[in-house]
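In: Next comes the sequence, and after it the predicted model I'd like to discuss.
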Amino acid sequence: MELYQRTIHDLHDMLKNGDTSSTALTQSVLSRIQGVDGKIGAYLTVMGEYALEQAAAADKTIKEGKAGSPLLGIPVAIKDNMCTTGMKTTCASKILESFVPPYDATVVARLRQAGSVFVGKTNMDEFAMGSSTEN
């Protein structure tokens, strides 16, 4: 079973026990995105380099024995209508194509605090008004 196919619970245990690293897990997820996203268009933005930096920081925290959160080192994707400091948030709209919010949405801030690894921003209908993921 590939790393990207495992549950968060399994991955947390594997990270905690040293059976894998957040870097390896993140690379697995990024490879999967690269392999299938051209066909399905799930991501508007993929943040590979940023994700690998976050993963390395998580690996360091885990190695130091400070792994408190079950989400530490776990790759996540953020829907493109959630504000993310320093990352484009477009709501899948051309009118917001260069908007970079100065703050995080509460859910994003909590994921950051937990040590999650942000791999990208996911596609959606423009302004989340619909169900077909067309924009």
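Out: Structure received.

In: Going by C-alpha atoms from here, please, whenever you check contacts or count neighbours.
Out: Noted.

In: where do the strands sit along the chain?
Out: Per DSSP state E, the chain carries strands over the ranges 43-46, 75-79, 117-122.

In: Redo those as JSON lines? Include mean neighbour count and distance to residue 67.
Out: Converted to JSON lines, these look like this (neighbours: other Cα atoms under 10 Å; distance: least, Cα to Cα, whole Å):
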{"stretch": "strand 43-46", "mean neighbour count": "19", "distance to residue 67": "26"}
{"stretch": "strand 75-79", "mean neighbour count": "20", "distance to residue 67": "15"}
{"stretch": "strand 117-122", "mean neighbour count": "25", "distance to residue 67": "14"}
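
In: adding another structure so you can compare the two:
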Amino acid sequence: MTDLHRLSIRELSEGLAEAKFSSRELTEHYLKRIEKIDAQVQSYVTVTPEQALAQADAADAAIKTGNASALTGVPIAHKDIFCTQGIKTTAGSKML
């Protein structure tokens, strides 16, 4: 499963639903990939691994109990424009 990052969102969702991998495994894969290549591509302002893994564990629990939507457990990254308590937000601006 070294190429999880090459799967489509649909394939990720199906893989989670079919228990081919867990959200934690998927999240750990993406975190390792970020750690490996982000210094070169500089695509992240802030990475929150502890929060991501906690959310992955919650997603895995929801999937196991049948209380999950199609995207539950699929990791996402979003632009640095959303204010989140306790997490640096810059919106790509030096002013912030």
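Out: Cool, the structure landed. Small disclaimer: the values here were computed from a predicted structure and weren't measured.

In: Need the TM-score from the superposition.
Out: Overlay of the two chains. TM-score (TM-score structural alignment, normalised by the length of structure 2): 0.90; 95 aligned residues with a Cα RMSD of 1.3 Å.

In: how about the strands of structure 1, which one is nearest residue 26 of structure 1?
Out: strand 75-79 (6.0 Å; Cα to Cα).

In: List the contacts of the closest one.
Out: Strand 75-79 of structure 1 is contacted from outside by 22, 25-26, 29, 51, 108, 116-124, using Cα atoms under 8 Å, 6 or more residues apart in numbering.

In: Apply 6 Å and report the result again.
Out: 116, 117, 118, 119, 120, 121, 122 (Cα atoms under 6 Å, 6 or more residues apart in numbering).

In: That one vs structure 2, average distance?
Out: Average distance, strand 75-79 of structure 1 versus aligned residues of structure 2 after superposition (mean Cα distance after the TM-score superposition for structure 1): 0.6 Å.

In: ranges for the helices of structure 2?
Out: 9-17, 23-41, 49-65 (DSSP state H).

In: So which elements touch the second one?
Out: Packing contacts for helix 23-41 of structure 2, counted by 3 or more Cα pairs under 6 Å, 6 or more residues apart in numbering; DSSP states H and E, involve helix 49-65.

In: other SSEs contacting the helix it packs on?
Out: helix 23-41.

In: tell me the average deviation of the helix it packs on from structure 1 after fitting.
Out: Superposing on structure 1 places helix 23-41 of structure 2 at an average distance of 0.5 Å from its equivalents, by mean Cα distance after the TM-score superposition for structure 1.

In: Show me which residues of that helix are buried.
Out: Neighbour counts over helix 23-41 of structure 2 (16 or more other Cα atoms under 10 Å) mark 23, 24, 26, 27, 28, 29, 30, 31, 34 as buried.
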